[in-house]
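Participant: Sequence unavailable; structure follows:
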């Protein structure tokens, strides 16, 4: 592992990955990988998660194709330096902001979207000109194996390595020196990643998640009627026997199945189940389940769920949801379903979350023009579209000045006349500065304490 990491670092130093041609070629090859590997991706997702191929295309393959094409269309503009405006006093000077790659990047992805959460940040890292080590999640072994076997056949394997393994491999990787770490996963592991990054002062992006509350404004309806409508919608989508449909993703493994089972087996929670709840451990299947007003201190209300369990908390006034949300850790996303503009304004101004979506869910994840990321305990940093490029870039300030001119009052010995000139400059009073230089404006008497 150490040798692989060092080889990738040395390859970055060669400067090849900084070239636009290399970046475009790798992005094009990644697009080819996704398209040619589509059927195998379906099979891998089916094996690990029981995911239907239509859902797989909607959530992962389709969004990745869109993201690669978006990067290819905009790459030259992203890479170009941007002229910076200088104050008028900066005579015969110019400045620009130049994006440059950070260097060697570590990407650690999660199991819930095994391809999307691995390749979406990879797109940004490649577009920015970095070399990359990618560690897929060991909890989705078929998807991890696909990436490890296929990525070297399509991408420059001197610049991009896929390293498989469990927590011990992750720990060894974190001991290495990186120029950026991009992690998607739980807040518990996120703290470990951040602690490891401290050793080398490595910048990190943490995509952590947590609770994502949905606020539903029933207006004149009542919560029990809305629950009945939810039950009807579940039956319409998945039929009377959801286990027989291929449209529901299975639980990733027995450990997570048992975790979810424990959430609704809690004696304090059992009575709050109003719909669903059946389970098939052999097939890792859990029926869509609705709970109404489980105890707020119950585990299902304090930990991330990642399963088909929907707890509903009722309030007398929908505005009370704002206080409830603010009493909990900041969310990755808040979804609010309402037509009341006053409530929308309050949600925007009085809550804090990575994103806020009205009358829909997840659409912000697919939008390249929007930053995706958390805040507080739901994470730090952002990506998607140009935000991915910026996340894996350093924006370097470059200033140029001619030898033909300089301002003599920048240097000692100091006096009140020079102080007045500085005050004119920093207050953008260029006429005053000119008058002072010409002796037409007298400096005010200034006393200083020793």
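Facilitator: In hand now; what should we look at? In this text the structure is predicted, and so the values were computed from the model without any measurement. Numbering: from 1, shown residues only.
Participant: switch to C-alpha atoms for all contacts and neighbour counts from now on
Facilitator: OK.
Participant: what's the closest non-adjacent residue to the spatially most central residue of the chain?
Facilitator: With distances taken as CA atoms, centre = their mean, the residue of the chain nearest its centroid is residue 373 (3.5 Å). Leaving aside its sequence neighbours, residue 373 sits nearest to residue 382 (CA to CA, 6 or more residues apart in numbering; 4.4 Å).
Participant: Tell me who's in contact with the one you found.
Facilitator: 205, 371-374, 388, 391 (CA atoms under 8 Å, 6 or more residues apart in numbering).
Participant: re earlier: residue 379 is in contact with the residue nearest to the centre of the chain, correct?
Facilitator: Yes. Taking contacts as CA atoms under 8 Å, residue 373 lies within contact range of residue 379: 6.7 Å.
Participant: so what sits against both of these two?
Facilitator: By CA under 8 Å, 6+ apart, residue 373 and residue 379 have these common neighbours: 207, 332.
Participant: Okay, one more to line up with it:
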């Protein structure tokens, strides 16, 4: 079935029907209409899969996707235009242009933590660029995956866009096919497998992975505001966010104040929801058990867990160090270790010793300090005096580096990711300089002159 689906999409792409800009824009509008039709089903599915409430589901998934579609429709014609670029004097008589063309049949493999957003957002770029797409939503959120399949079936013929549900075996079957582009979001471990499979067909890939994203708080920060924004970014989606601050590294002179404010805002934002069963659950039993094992040490807030609903209370662990169990892997749950430093330069070196994170956050009101740290630490994307919010800016590329991934997307960068830039030199036939050819006595002098 999957091979047949792939063949249908390849044939449809080769027909050229996806190339006209009006066709692409109509496809995006049809996607939006289908999402709106299924909106209530999506909300119910997120509630069923991991108790995600409507406000958070709309903010981080549905509303985000609507905004992405609208932004792409508004700008697509401009993005897709052929670009005329400069031509050097050595090429007199010619013009140079960059043509934008789609790759072809694309594969989008999505994770479970934002199962709708992280399936559809890459699709928006793929459709805007004129590709076809096969989606593989996560089997760990089966209700959302089922609704995604309904959305795609209503919006598109399967020869254009199709959603394929299934587990690891389905992923393996898909990765054996010679796709023209693969977009994967998930763990670094699986990312290596995707890249290895893609290499067999020389298929280009974008890998959106993760890592331990630090939040550094210096003595020059607005401590109360830093605490507020850190706990919001960390405990959003029950900590199951690839760019959530994975740990806090704070100057020892302000650590006690920071922890006090973090406890206050965690209680204010999440205590009632957790006590009344509205706080989002961990996606499955395995992740629930893994995260519980990390709740060790000086727990100054939280620490409760509900086995029957797979809910873990937002938890702050003070006085942690790099040997703490929660510092050995990406937490991907509502546990926040707090480490302290005495020297910012030493803190920067410590963070640099870790694998490159997907996100990085620095809290300081001293601009020179922020500039120095941002330049000194390698990371995918991040923010100064905020967390997570950079994802909502469609003008910023989002992606990792090293262990946290490769390639980027969002806004125009999604279009660029799924677009091949084809360079074309258009040379005149009105004249032809003889000295460029080896038979000319001036050939050697010409070569030396233009390349010296």
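Facilitator: Now that the structure is in, tell me what you want to look at. Predicted model, so just to flag it, every value in this text is computed and none were measured.
Participant: would you list every one of the strands in the stretch 101-250 of structure 1?
Facilitator: Secondary structure of the stretch 101-250 of structure 1 by DSSP state E, counting those that start in this stretch: the strands cover 104-108, 131-135, 160-162, 180-184, 204-207, 214-216.
Participant: Mind reading off the mean deviation between the second one and structure 2?
Facilitator: Which is strand 131-135 of structure 1. Compared with structure 2 after the fit, strand 131-135 of structure 1 shows a mean deviation of 0.4 Å (mean CA distance after the TM-score superposition for structure 1).
Participant: which other helices and strands contact that strand?
Facilitator: Applying 3 or more CA pairs under 8 Å, 6 or more residues apart in numbering; DSSP states H and E, one finds that strand 131-135 of structure 1 contacts helix 2-13, strand 104-108, helix 116-127, strand 160-162.
Participant: Which one of those lies nearest to residue 296 of structure 1?
Facilitator: Minimum separation from residue 296 of structure 1 across those (CA to CA) falls at helix 116-127, 30.7 Å.
Participant: Could you check the angle that closest one makes with strand 104-108?
Facilitator: Orientation note: helix 116-127 of structure 1 sits at an angle of 170 degrees relative to strand 104-108 (axes from the mean of the first three to the mean of the last three CA atoms, to 10 degrees).
Participant: how much does helix 116-127 of structure 1 stray from structure 2?
Facilitator: Mean deviation of helix 116-127 of structure 1 relative to structure 2 after superposition (mean CA distance after the TM-score superposition for structure 1): 0.2 Å.
Participant: and that helix, what other elements does it pack with?
Facilitator: Using 3+ CA pairs under 8 Å, 6+ apart, helix 116-127 of structure 1 sits against helix 20-36, helix 62-79, strand 104-108, strand 131-135, helix 386-391.
Participant: same for the second one, what does it pack against?
Facilitator: Pointing back at helix 62-79 of structure 1 there. helix 20-36, strand 93-101, helix 116-127, helix 386-391.
Participant: Residues touching it, excluding its own?
Facilitator: 20, 24, 27-28, 30-31, 34, 57, 98-99, 116, 119-120, 123-124, 127-128, 366, 368, 384-386, 389.
Participant: What of the last one?
Facilitator: For helix 386-391 of structure 1, the external contacting residues (CA under 8 Å, 6+ apart) are 71, 78, 121, 123-125, 127-128, 205, 368-371, 381-383.
Participant: The fourth one too?
Facilitator: When contacts are taken as CA under 8 Å, 6+ apart, the neighbours of strand 131-135 of structure 1 outside the stretch itself are 5, 8-9, 11-12, 17, 103-109, 118, 122, 125-126, 159-165, 170.
Participant: Going through those, which ones are buried?
Facilitator: 5, 8-9, 11-12, 17, 103-109, 118, 122, 125-126, 159-164, 170 (16 or more other CA atoms under 10 Å).
Participant: Perfect, that will be all.
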